[in-house]
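Visitor: I would like to see how this sequence folds:
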Amino acid sequence: MENKTAVTALAALAQETRLSLFRALVQAGPAGLAAGKISEMLGIAPSSLSFHLKELVHAGLIESRNESRFVIYSANFAAMNQLLAFLSENCCGGHDCLPAARPICPQAE
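Guide: From the prediction side, this is the model:
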């Protein structure tokens, strides 16, 4: 992961509502959640929710798909794992702490 990509992702998460939103989608797993359900769960007005979702999509941390008349959002686990790996890349004195092939979050598989 490049520094610019990491900065974009971290900037998107450096806001309380977006961090809560991302964590809710991680907890929901690959199935994701409908935008209306997210709004209801987190108590975010639909207009504000759209803004925050757009920022997370732009950062590559979440993805959307259409199912019938609903837009379903889900965490991009591969991007999350890349960011976590980037952040911990030089831990343990530069020695690998985790097997390189193992994702940090198995949801990415």
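Visitor: drop to CA atoms for contacts and neighbour counts, all remaining ones
Guide: OK.
Visitor: The residue of the chain positioned farthest from its centre: what secondary structure?
Guide: Seen from the C-alpha centroid of the chain, the residue lying at the greatest distance (CA atoms, centre = their mean) is Gly93, 27.8 Å away. Each residue gets one of three states, and Gly93 gets helix by DSSP: H, G, I helix; E, B strand; the rest coil.
Visitor: Another for comparison:
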Amino acid sequence: MEKTDAVAALAALAQDNRLDVFRLLVQAGPDGMPAGAIAEALDLAPNTLTFHFDRLRTAGLVTVRRDGRSMIYAAQFETMNDLLGFLTENCCGGAPCAPAAACKPARKRAKMPA
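Guide: Predicted coordinates:
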């Protein structure tokens, strides 16, 4: 992946609604989801989604296909993997990285009563 492509992909993902859309499409898998189902799942107006879909498509992060009257959007996994590869290309300065099992997600802190 070229640096300009990485910047375009990161810029497209640097907005909370677009990031939510992309993450939902990654969860949906290669079959994707209809635009209406995405709007409903994320409680977003369809006209707002059109703008976000266009930004994600332009960055190569999603594809769209027509199925009857529905527009089906799907994550472009090859681009996602290329971006991850670009970001981690020189990970750990050439030393073997810690195994994934050693990395644990951060725990959410419980709110303290007021």
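Visitor: about what we covered before: spit out the contact partners of the residue farthest from the centre of structure 1.
Guide: Neighbouring residues of Gly93 of structure 1 by CA atoms under 8 Å, 6 or more residues apart in numbering: there are none.
Visitor: got it, and Leu49 of structure 2?
Guide: Shown here is Leu49 of structure 2, whose contacts under the criterion CA under 8 Å, 6+ apart are Ala35, Ala39.
Visitor: What separation do you get for it and Asn81 of structure 2?
Guide: Distance, Leu49 of structure 2 to Asn81 of structure 2, by CA to CA, to the nearest Å: 24 Å.
Visitor: Counting neighbours, what do you get for the aligned residue in structure 1 for Ala39 of structure 2?
Guide: Aligning on TM-score structural alignment places Ala39 of structure 2 opposite Ser39 in structure 1. When neighbours are counted by other CA atoms under 10 Å, Ser39 of structure 1 registers 18.
Visitor: List the single closest residue to the residue positioned nearest the centre of structure 2 in space, sequence neighbours excluded.
Guide: For structure 2, the residue sitting closest to the mean C-alpha position, by CA atoms, centre = their mean, is Phe22 at 3.2 Å. With sequence-adjacent residues excluded and distances taken as CA to CA, 6 or more residues apart in numbering, Phe22 of structure 2 is closest to Ala75, at 6.6 Å.
Visitor: Fine, thanks again, bye for now.
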